[in-house]
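**Q** Here is my input, please return the structure:
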Amino acid sequence: MKKLLASAVLLGLSSPQMVQAAEEVNVYSLRQPFLIEPMLKEFTDETGIQVNVKFAKDGIAEKLAQEGEYSPADVILTVDISRLAELSDKGLVQAVDSDVIDKNVPAQYRDSDDEWFALTLRTRSVYSSRERVGRLPASFDYLDLAKPEWKGKICTRSGKHPYNISLVSSMIAHYGEAETKTWLEGVKANLARKPQGNDRGQVKAVKEGLCDLAIGNSYYLGNMLSDENQKSWAEAVYINFPGQQANGTHVNISGMAMAKYAPNKANAQKLMEFLTSDKAQHMYAEVNFEYPVKVGVERSELVASWGDFKADTLPLEKVAEYHNAATKLLDEVQFDL
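**A** Next up, the predicted model:
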């Protein structure tokens, strides 16, 4: 009788119903539901693999570390190069050997050890008042933000926000710590108010006449133009791409990585490959006004209307190396005070 029961259990475990139930992949996401749910549904429709998502505003690295080998996470979706590098530095992710991903994601925007990969691109742009400034000249560079002519005319969110830390990190990579510190002191001296709010709030401040220039990510312009309550803010500014005659515009990313203890490794790789495909990249471009990381995928019509730009060619892996140095310099100049 015991042998018969054991055989029944084994047969049950290998039944089609049980196999089908195992076809899933678990995602931890810092990206908002409206953005990724449509493409995850498309992935499920194409593959039959169910995607389970846990959304968070922050703290994914801490959660993964706490869960350890018992973590159900397969794929992590997050934003900013510093957050992706943190996952790698803390040993919370694993390498993914995929010719598909390597073909779709340029080397500049992925880890050399294949532990993280970009999914979308966004520029750290400078917005200028249409009324008081107009478009900035093609020669405008991030270094110009420290020039005396902009004293009392610049708005930005906290210097310690990851988006600004990454910009400062890129400046250190190009110019060294001493010159970057001098630059930060100049930018601080030119601020119209204490750093505060988010990127949209800086554009709002330009519209209200509190400042003439604002530092912000490119996709926020599209988001504001699509929001009736914020459209007037966006219509009050031009988007500019600094560094066109120098190092190029600083580009940051949203990206993905496979969790170290991914229980559904094969399905996780399938999802990651899908997210770099033409279909998913097009969905990213249309829904959140980001630049596709895959070369050849068209930008949204609105984003394309902002014009082309030269991106900084510095590998983001290199930028991430200066995260701690950037944080230290921001503290030394008391940027947020």
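
**Q** okay, CA-based contacts and neighbour counts for the rest of this
**A** Noted.

**Q** Which stretches in the stretch 151-300 of the chain count as helices?
**A** Here the stretch 151-300 of the chain has its helices, by DSSP state H, counting those that start in this stretch, at 162-175, 177-189, 199-207, 219-225, 231-234, 265-275, 278-288.

**Q** Residues in contact with the third one: which ones?
**A** Contacts made with helix 199-207 from outside it, assessed by Cα atoms under 8 Å, 6 or more residues apart in numbering, are listed as 127-129, 155-157, 211-217, 220, 224, 230, 232-234, 236-237.

**Q** Repeat the analysis, applying 7 Å as the threshold.
**A** Helix 199-207 has contacts (Cα atoms under 7 Å, 6 or more residues apart in numbering) with 129, 155-157, 211-214, 216-217, 220, 233-234, 236.

**Q** same thing with stretch 72-86?
**A** 25-31, 116, 162-163, 166, 252-259, 262-265, 268, 316, 320, 323.

**Q** which of the residues in that stretch are buried?
**A** Of all the residues in stretch 72-86, those buried under the rule 16 or more other Cα atoms under 10 Å are 72-85.

**Q** Can you flag which of these belong to strands?
**A** 75-79 (DSSP state E).

**Q** Between the contacts of helix 199-207, which sits nearest Leu92?
**A** Leu92 has its nearest neighbour among these in Asn217, at 27.6 Å by Cα to Cα.

**Q** From Glu332, how far off is Gln20?
**A** 56 Å (Cα to Cα, to the nearest Å).

**Q** can you check Asn240 too?
**A** Counting by Cα to Cα, the gap from Asn240 to Glu332 is 29 Å.

**Q** Out of those two, name the residue with the larger neighbour count.
**A** Neighbours were counted for Asn240 and for Glu332 using other Cα atoms under 10 Å; Asn240 has more, 25 against 12.

**Q** helices or strands up against the longest strand along the chain?
**A** In the chain, with assignment by DSSP E, the single longest strand is strand 117-129. Packing partners of strand 117-129 (3 or more Cα pairs under 7 Å, 6 or more residues apart in numbering; DSSP states H and E): strand 213-217, strand 237-240, strand 251-259, strand 291-292.

**Q** Second input sequence below; structure requested for side-by-side comparison:
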Amino acid sequence: MPSRRPTRAALAGVAALAVTAPLAGCGVLGIGGSNADLQIYSARHYALEGAFKDFQDETGISIEFISGNDAELLQRIKAEGADGEADVFMTVDAGNLWNAAQQDVLKPLQSPALDKAVPADLRDSENRWFGLAMRARTTTYNPDKVKPADFDPKDTYAGLADPKWKGRLCMRDATSAYTQSLVASLIGLEGREKTLEIVKGWVANGVQIKSNDVELIKAIDAGTCDVGITNHYYVARELKKNPNLKVKLYWASQQGAGTHVNISGAGVVKTSDNAAQAQQLIEWLATKGQSAFVDGNHEYPVNPDVKPEPMIAKFGEFKRMPLSAEAYGSQNAEAVELLAEAGYK
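**A** Here you go, the predicted model:
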């Protein structure tokens, strides 16, 4: 395998990012003078080691991770320019992937394997990025306090603005990418005025704001609130720890647009010296390595030929809302403004 070029002097002014621990037995080195074949700039922090260790063992292609948030990583890739070391950009949230493509840092790929493995709305129309793991953001509730019949099956998210949920509702904060993308998707689906009405309804119901999904789930379990909106895999994680958890999922809007989904995905960086190997990695993650990539975090495979792991298979099948990465990305600023206008904290 070709060795990596040394770090260029052009990197001197770029802020250093944390490097994940080397994968065992792979000879992966820290940033600067690394001999790893592929450098992955990753904003994804969920259960990475197993899948990439399998890929390295199978192919002999060594990998190094550079970790940070998506904005930091994109800025670093742009600052490094043609001298950059990044081969793959990996992040969470479709809006972040759309933004990376808009900033012209990703390379279009010709890949029949990816065209087959990744549904059209979960990949870029110009094949610059591809979804690899899917998460559903849906309604969660305490079964001692709420029955499924209490929810609006046509428009569950809007239904939480009903006064019957006053004092019973928990949600994530306005700075959360999960909240922003959900609201951006509602803007794309319902329009701005209707979405503003929905969010104002949440606020009028005295929505309790939680700083993370685990805190939210624990509040529902404890009876602090009766219902909330969370990513499905957090529920799976907590159920694995405590099978008696008093939290269940209700698949939102199954008689309407479907449950809101988002993705974690990746693309090949345009300046990569090892674009063929980078593409090989993304293809592997979407096909042979799909289960290894998603199962550790209880995420849904994007590949329709791959079955969900047993824990989330118990949640049952659901109709998902079509994903619009452009809406999540281009309407993010509008979603942030709308949340502020509605008084959502």
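
**Q** Can you pull the TM-score for these?
**A** Overlay of the two chains. TM-score (TM-score structural alignment, normalised by the length of the first structure): 0.86; 309 aligned residues with a Cα RMSD of 1.9 Å.

**Q** quick revisit: could you list the residues in contact with the longest strand of the first structure?
**A** 105, 109-111, 134-135, 206, 212-219, 236-242, 249-257, 276, 290-293.

**Q** Check stretch 29-47 of the first structure too.
**A** Contacts of stretch 29-47 of the first structure (Cα under 7 Å, 6+ apart): 50-51, 53-58, 76-78, 280, 283, 287-288.

**Q** Would you show me how to pick out the buried ones of the residues you listed in ChimeraX?
**A** Burial among those is assessed by 16+ other Cα under 10 Å; the matching ChimeraX selection reads:
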select :50,51,53,76,77,78,280,283,288
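
**Q** hang on, the earlier thing: got the helices of the stretch 151-300 of the first structure as JSON lines, with distance to Asp99 of the first structure columns?
**A** Formatted as JSON lines, those follow (distance: least, Cα to Cα, whole Å):
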{"stretch": "helix 162-175", "distance to Asp99 of the first structure": "28"}
{"stretch": "helix 177-189", "distance to Asp99 of the first structure": "37"}
{"stretch": "helix 199-207", "distance to Asp99 of the first structure": "36"}
{"stretch": "helix 219-225", "distance to Asp99 of the first structure": "29"}
{"stretch": "helix 231-234", "distance to Asp99 of the first structure": "40"}
{"stretch": "helix 265-275", "distance to Asp99 of the first structure": "9"}
{"stretch": "helix 278-288", "distance to Asp99 of the first structure": "15"}
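
**Q** Identify whichever of those helices lies nearest to Leu13 of the first structure.
**A** Closest among these, using Cα to Cα: helix 265-275, at 19.4 Å.

**Q** Show me which residues of the closest one are buried.
**A** Counting neighbours by 16+ other Cα under 10 Å, helix 265-275 of the first structure gives 265, 267-275 as buried.

**Q** mind putting those in a markdown table, distance to Ala8 of the first structure included?
**A** What follows is the buried residues of helix 265-275 of the first structure, written out as a markdown table (distance: Cα to Cα, whole Å):
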| residue | distance to Ala8 of the first structure |
| --- | --- |
| Lys265 | 28 |
| Asn267 | 28 |
| Ala268 | 31 |
| Gln269 | 33 |
| Lys270 | 32 |
| Leu271 | 34 |
| Met272 | 37 |
| Glu273 | 38 |
| Phe274 | 37 |
| Leu275 | 40 |
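
**Q** what sits against Gln17 of the first structure?
**A** By Cα under 7 Å, 6+ apart, Gln17 of the first structure has no neighbours at all.

**Q** Enumerate every residue touching Val336 of the second structure.
**A** Gln180.

**Q** For the aligned partner of it in the first structure, what is the enclosing helix or strand?
**A** Alignment note (TM-score structural alignment): Val336 of the second structure maps to Thr327 of the first structure. Under the criterion of DSSP states H and E, Thr327 of the first structure resides in helix 323-332.

**Q** Have a look at how far, on average, that helix is from the second structure.
**A** Mean deviation of helix 323-332 of the first structure relative to the second structure after superposition (mean Cα distance after the TM-score superposition for the first structure): 1.5 Å.

**Q** now the angle between helix 177-189 and that helix, please.
**A** 50 degrees (axes from the mean of the first three to the mean of the last three Cα atoms, to 10 degrees).

**Q** Can you give me the neighbour number for the equivalent of Gly84 of the second structure over in the first structure?
**A** In the first structure, Gly84 of the second structure lines up with Ser71, judged by TM-score structural alignment. Close neighbours of Ser71 of the first structure, defined as other Cα under 10 Å, add up to 17.

**Q** now the aligned residue in the second structure for Val251 of the first structure, nearest residue through space, not along the chain?
**A** Aligned by TM-score structural alignment, Val251 of the first structure pairs with Val261 of the second structure. Distances taken as Cα to Cα, 6 or more residues apart in numbering put Ala136 closest to Val261 of the second structure, at 4.3 Å, once the chain neighbours are dropped.

**Q** which residue in the first structure lines up with the one you found?
**A** In the first structure, Ala136 of the second structure lands on Thr123 (TM-score structural alignment).

**Q** Leu191 of the first structure versus that match, what's the distance?
**A** Between Thr123 of the first structure and Leu191 of the first structure the computed distance is 21 Å (Cα to Cα).

**Q** now do Val319 of the first structure
**A** In terms of Cα to Cα, Val319 of the first structure sits 25 Å off from Leu191 of the first structure.

**Q** and Gly296 of the second structure, what pairs with it in the first structure?
**A** Gly296 of the second structure maps onto Val287 in the first structure, by TM-score structural alignment.

**Q** Oh, that last question was meant for Phe318 of the second structure, not what I typed.
**A** Using TM-score structural alignment, Phe318 of the second structure pairs with Phe309 in the first structure.

**Q** Now for that match: which residues touch it?
**A** So, once contact is read as Cα under 7 Å, 6+ apart, Phe309 of the first structure ends up touching 241, 244.

**Q** let's see it at 6 Å
**A** By Cα atoms under 6 Å, 6 or more residues apart in numbering, the contact list for Phe309 of the first structure is empty.

**Q** Pro119 of the second structure too?
**A** So Pro119 of the second structure contacts nothing (Cα under 6 Å, 6+ apart).

**Q** Spell out the residue ranges of the helices in the stretch 1-150 of the first structure.
**A** So, for the stretch 1-150 of the first structure - with DSSP H, counting those that start in this stretch - the helices run 2-13, 16-21, 33-47, 60-67, 81-89, 99-104.
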